[in-house]
Structure formats: C-alpha cells, structure tokens
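Trainee: Following is a predicted model, sequence given first.
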Amino acid sequence: MARAIWNGAVIAESDQVEVVEGNVYFPPRSVKREYLQASETHTVCGWKGTASYYDLVVDGKANADAAWYYPDPMAAAANIRDHVAFWKGVEVER
C-alpha cells in the first residue's frame, strides 16, 4: 500500500499506483480532494505532455504546487491520465 503524507495528513493511499521516472502516481479515486486546491501552474514534458498542479492545504498550512497530474497525456503516458504525484516535502511511502 502506497501513501502520500504531508503535514500529518494522509493525502492519498492506494495499492494500485503507477511508477514513472521514480515518481509514484496515485489513481484519482485514491486522493483526498479536500486537501487539493487547483493551481495556475503548468509544465510540459516532452513525452508525457502538459502537467497541471495542485496546492496542498492541510490544517491551514499550504504547500504550493506540491502535487501534479496529466489531464490529457500523450499516448506514451496514457497509464497516468489524471493520476496524482507529489513532491516538495510530501512523504511517499511504498
């Protein structure tokens, strides 16, 4: 079972994650949406496509752009469509 934890809260938890380039991508249904706020940030990967970001907010503390996902990935990354990955101090246990 993989988990993403930040500021004492379990943000995501699943036994059906995808691992790409060392990053753990959690299926959309396994992420606790109450901790996510849409961000205006976007980045582009040459083979995955355009990533969108979320800020994490737990107990009034924010972590800007700490989660990302690919809403419309390129064909090579279709397996991570809408899956959410974390960084910036989010602890991911596997």
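Mentor: Looks like it arrived, so ask away.
Trainee: Every contact and neighbour count from this point should use C-alpha atoms.
Mentor: Noted.
Trainee: Can you tell me which helices and strands the strand or helix carrying residue 63 packs against?
Mentor: Using DSSP states H and E, residue 63 maps to strand 61-69. Under the contact definition 3 or more CA pairs under 8 Å, 6 or more residues apart in numbering; DSSP states H and E, strand 61-69 sits against strand 36-45, strand 49-58, strand 84-86.
Trainee: among the ones you listed, which is nearest residue 13?
Mentor: Nearest to residue 13 among the helices and strands packed on strand 61-69 is strand 84-86; the distance by CA to CA comes to 11.0 Å.
Trainee: Distance to residue 75 for the helices and strands packed on strand 61-69 - can I get that in TSV?
Mentor: Listed next are the helices and strands packed on strand 61-69 as TSV, based on distance: least, CA to CA, whole Å:
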stretch	distance to residue 75
strand 36-45	13
strand 49-58	9
strand 84-86	17
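Trainee: Pasting the second one now:
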Amino acid sequence: MKAVIGSTVVAEAPTEDLVKIEGNWYFPPASLAEGAFEKSPTQYHCPWKGDAQYWNVGSGEDVAPDGGWSYPEPLAGAADRVGQDFAGYVAFDKSQVAIAE
C-alpha cells in the first residue's frame, strides 16, 4: 500500500506489514520516506493507545499539516488489544493523504 500527497509517496509497504486500527492503516517506520516527516507540536491523548506524536507530512508544495500521527510509546495493553506492537507506526489523515493499494 502507498500513502501519497499530491505526487509524493510518503510511505509504502506490503499490506501484510501494516496494522489496521479503528479504520486507519498504520505504516511501519521502515516504510516512511526519508525527509518527508517533521514533528508537529499538536498534542493528543488516546485513552487506550496513549500520547500521539503528530507529523507534518510531505515535501515542497505537497505538505499536509498534522497529516500523520503515531504512538511512539503505546500504553500497556494496547499492543495486545490490536494483536501486535504498533509503536512508531504512522497513520494518515485521509482528508489530506491518499491511501492506495
């Protein structure tokens, strides 16, 4: 699968390497395009996943502010609930980033 902003592929991995949580595909850290992610100061806390890290995603003209998020250190039990560890995996805002097979 690919995560694309404009014409820029910001993440790409086989579907079996992704994790689907609450309707969102989370891409593994190794699948992220180098230089396409800048930390955002936006804060969010999920009661069962923990503190999220938001990302401004893309490059040049194709940048999605807060276009991605990850959970660097998910809460205890979150990986069990999902069925695998998703620490550092990145999901994308579907209104700004296209997810395609």
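Mentor: Looks like it arrived, so ask away. What you are looking at is a predicted structure, and each value in this text was computed from that prediction instead of being measured.
Trainee: if we can go back for a sec, okay if I get the helices and strands packed on strand 61-69 of the first structure as TSV plus mean neighbour count?
Mentor: TSV is the format used below for these (neighbours: other CA atoms under 10 Å):
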stretch	mean neighbour count
strand 36-45	14
strand 49-58	20
strand 84-86	26
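Trainee: just so I know, which of the ones you listed lies nearest residue 15 of the first structure?
Mentor: Going by CA to CA, the one of those nearest residue 15 of the first structure is strand 84-86, 13.9 Å.
Trainee: start and end residues in the second structure for that closest one, please.
Mentor: Under TM-score structural alignment, the alignment places strand 84-86 of the first structure onto residues 90-92 of the second structure.
Trainee: outside of the matching stretch, which residues touch it?
Mentor: If you take CA atoms under 8 Å, 6 or more residues apart in numbering as the criterion, stretch 90-92 of the second structure is touched by 3, 24, 25, 26, 27, 28, 29, 67, 68, 69, 70, 71.
Trainee: change it to 10 Å
Mentor: The contact list for stretch 90-92 of the second structure, computed with CA atoms under 10 Å, 6 or more residues apart in numbering, reads 3-4, 11, 18-21, 23-29, 31-32, 52-55, 57, 64, 66-72, 97-99.
Trainee: Count residues in the vicinity of the closest residue to residue 53 of the first structure other than its chain neighbours, would you?
Mentor: Distance criterion CA to CA, 6 or more residues apart in numbering; nearest residue to residue 53 of the first structure, sequence neighbours excluded, is residue 68 at 4.2 Å. For residue 68 of the first structure, the neighbour count with other CA atoms under 10 Å is 23.
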